[in-house]
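[1] A structural model of the following input is requested.
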Amino acid sequence: MSATTLVHEQNPAPVTGSLAADGPAMVGRHLQKIKAAPGVLVLTQTMPITMLLFFGYVFGSALAVPGQEYRSFLVPGLLAATAANGLMTGMFQAAQDCDRGVMDRFRTLPMSRAAVPLGSTVAEVLTTAVGMIPLMLVGLAAGWRIEGGPGAALGAYGLLLLFRFATSWAGYWLGLLIRNEEAAGQLGSATFILPLLSSAYIPTDNMPGWLRTVAEWNPISALASATRDLFGNAAPAAGAAWPVAHPVAGTLAWSAVLLAVFVPLTVRRYARGTD
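    Below is the predicted model of the structure:
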């Protein structure tokens, strides 16, 4: 660490900017960053399509879902898993900026301490809003249908983006803790297991008791069930845990908890730097 960087970390610039002015500038910066290096975005957006084609056609005939075709069950689950990927991308973006010294430079500027993480998480939501459209189009081509009303479908889309926003804050906080691009990439790959421990890909009805409990209290299960419910693809499972039995309320509750915990933690961690 250079002497200049050390001085900057110990003496960050006073906060004289406003979130209203600095936030949009940071959103633009992150969108430009994604445009210049779209590798992570392409990977996270194409992986669900690959999984839809693989699971839907290779394993689809072997996976039975009572009362519906498997691909109609799978597409909302993949949308939920895509929303949960904010944990991985948020962590990688923050760790990359820390590893390359960008965070230290930002902390020397007279700007709102919340602007940098807010810009990243809002940019995540904007790119996800566009990135989920190809998955939905491929799902429609594969036989999935939106059977609920347009208002309910928009509600499902809104829940997906809200959850992406919440998980992006959690990921950004982890990235600020890790501060290493390579380590964040390795840990981000491990987050792939989270949707597997949920109802995103398979129903929880036939799981062993303890595993069903873990899966149904996984926030991704509430989001997947809410998405299926609002798209009109399936009703919530009978006898399920509260977040899955009341999936819309469960998703809103999980999102509120994640935001209430990780927004202040992230802003505080960013302001502290490496202290």
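
[2] CA atoms for contacts and neighbours, from now on please.
    Noted.

[3] how many residues are close by Ala235?
    13 (other Cα atoms under 10 Å).

[4] let me see the contact set for it.
    Neighbour list for Ala235: 225, 228-229 [criterion: Cα atoms under 8 Å, 6 or more residues apart in numbering].

[5] top of those residues by neighbour count?
    Ser225 leads the contacts of Ala235 on contacts (other Cα under 10 Å) with 32 neighbours.

[6] verify the stated contact: it with Pro236.
    Yes: the pair Ser225 / Pro236 is scored as a contact, 6.1 Å apart, by Cα atoms under 8 Å.

[7] quick one: common contacting residues for those two?
    Shared contacts of Ser225 and Pro236, counting by Cα under 8 Å, 6+ apart, come down to 244, 247.

[8] so for this protein, the centremost residue is which one?
    Nearest residue to the geometric centre of the chain (Cα atoms, centre = their mean): Gly86, 2.5 Å.

[9] ok now do that one, which residues does it touch?
    So Gly86 contacts 124, 164-169, 171 (Cα under 8 Å, 6+ apart).

[10] ok, for it, nearest residue in space, not its chain neighbours?
    Spatial nearest neighbour of Gly86, excluding adjacent residues (Cα to Cα, 6 or more residues apart in numbering): Ser168 at 4.3 Å.

[11] contacts only, for that neighbour.
    Taking Cα under 8 Å, 6+ apart, we find Ser168 in contact with 85-91, 121, 124.

[12] also this sequence, please, to line up against the first:
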Amino acid sequence: MFIKPDNNPDLQKALTLAHRPSRPGALGASFTFGWRALLKIKYVPEQLFDVTAFPIMFLLMFTYLFGGAISGSTGEYLDFVLPGILVMSVSMITMYTGLDLNKDIQKGIFDRFRTLPFWRPAALVGALLVDAVRYLIASVIMIGLGYLLGFRPENGIGGLALGVLLLLFFSFSLSWIWTFLSLVVRTEKALMGISMMVLFPLTFLSSVFVDTSTMPNWLQKFVDVNPITLVVNAVRGFVHGGVTGGQLSTVLIVSAALIVVFAPLTMYFYNNKK
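    Here you go, the predicted structure:
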């Protein structure tokens, strides 16, 4: 039954409010979208499989399969390889923000969000912030397992924490690449294929598993300028001591450059996608 506003004082009052709710700020909108991403994890906890089983599998496999052959001791190799696998594992899961955004585009939610009056980048920033939580979870699991296996950072907990913070910043910047590509490619399968095609060579052709000095000269030249190698060397330096200002500044510059290039590109395509 239709109720006329004149016959319903409460309804009439609601329809004639002089003040509309204030527009949400950039921070509030970003946290709202971050909460949305957390709710996805709550209702589909299988999403955390990649930050739990994946790091554990790689650490155990490479430590006990190759540790004795490469270093002669699984204990020594564990201290060397854990920072590298930590960087590799976190870097591999940076694609998931792009995958989630691509799903929103296919389902039409993307178009609905663009009609709402909030700070446009909030939908992306909120999701990226929650991904930083995923990266932190993966790091904690990896380090916890490492301690159970006998890993000990020579530079103490402080150096280990600084190494993780540097990795989180690099991963945040790397996520912008996949967020940008999610607006360009048509399907999430295509995006996953592109990300794997880029990440697998970068992570395996790096200093994650072995010292680059053992490689042929022609390969070493490429590996030494690989961004993953730069991050691994800096994190390893924080963990075991010996990190240099050059290593740290190089990683920060590379990370900042990724954000400067891909964040504006992402927002341009986000605002103009049809």
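
[13] closest to Glu181 of the first structure among the contacts of Ala235 of the first structure?
    Distances from Glu181 of the first structure to these, taken as Cα to Cα, are shortest for Ser225 (33.6 Å).

[14] trace the closest one over to the second structure, please.
    Under the alignment by TM-score structural alignment, Ser225 of the first structure pairs with Asn233 in the second structure.

[15] check the gap between its match and Gly67 of the second structure for me.
    Look at Asn233 of the second structure and Gly67 of the second structure: by Cα to Cα, to the nearest Å, they are 19 Å apart.

[16] same thing with Pro55 of the second structure?
    For Pro55 of the second structure, the distance to Gly67 of the second structure - Cα to Cα - is 16 Å.

[17] the more surrounded of those two?
    Between Pro55 of the second structure and Gly67, Pro55 has the larger neighbour count (other Cα under 10 Å), namely 24 against 21.

[18] surely that one and Ile85 touch.
    Yes: under the criterion of Cα under 8 Å, Pro55 of the second structure is in contact with Ile85, at a separation of 7.4 Å.

[19] the counterpart of Pro83 of the second structure in the first structure: neighbour count?
    Aligned counterpart of Pro83 of the second structure in the first structure: Pro76 (TM-score structural alignment). Neighbours of Pro76 of the first structure under the rule other Cα under 10 Å: 30.

[20] mind listing what Pro76 of the first structure touches?
    With contact set as Cα under 8 Å, 6+ apart, Pro76 of the first structure has these partners: 200, 224, 227-228.

[21] in helices only, show me the residues you listed.
    Counted as lying in helices by DSSP state H, out of the contacts of Pro76 of the first structure, are 224, 227-228.

[22] in JSON lines, list those residues along with distance to Ala129 of the first structure.
    JSON lines is the format used below for those (distance: Cα to Cα, whole Å):
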{"residue": "Ala224", "distance to Ala129 of the first structure": "17"}
{"residue": "Thr227", "distance to Ala129 of the first structure": "15"}
{"residue": "Arg228", "distance to Ala129 of the first structure": "18"}
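
[23] of those residues, closest to Ala21 of the first structure?
    Using Cα to Cα, Thr227 is the member of those that lies nearest Ala21 of the first structure, at 34.5 Å.

[24] for the residue nearest to that closest one when sequence neighbours are not counted, pull up the helix or strand it's in.
    Closest residue in space to Thr227 of the first structure, ignoring its immediate chain neighbours: Ala156 at 5.1 Å, by Cα to Cα, 6+ apart. Ala156 of the first structure is part of helix 150-178 when elements are defined by DSSP states H and E.

[25] equivalent range in the second structure for that helix?
    Under TM-score structural alignment, the counterpart of helix 150-178 of the first structure in the second structure spans residues 157-185.

[26] residues of the matching stretch that come out buried?
    Buried positions in stretch 157-185 of the second structure, judged by neighbour count with 16 or more other Cα atoms under 10 Å: 159-160, 163-164, 166-168, 170-183.

[27] then stretch 125-141 of the first structure?
    125, 127-129, 131-132, 135-136, 139.

[28] check stretch 113-127 of the first structure too.
    Neighbour counts over stretch 113-127 of the first structure (16+ other Cα under 10 Å) mark 113-125, 127 as buried.

[29] so which of those residues sit within helices?
    115-125, 127.
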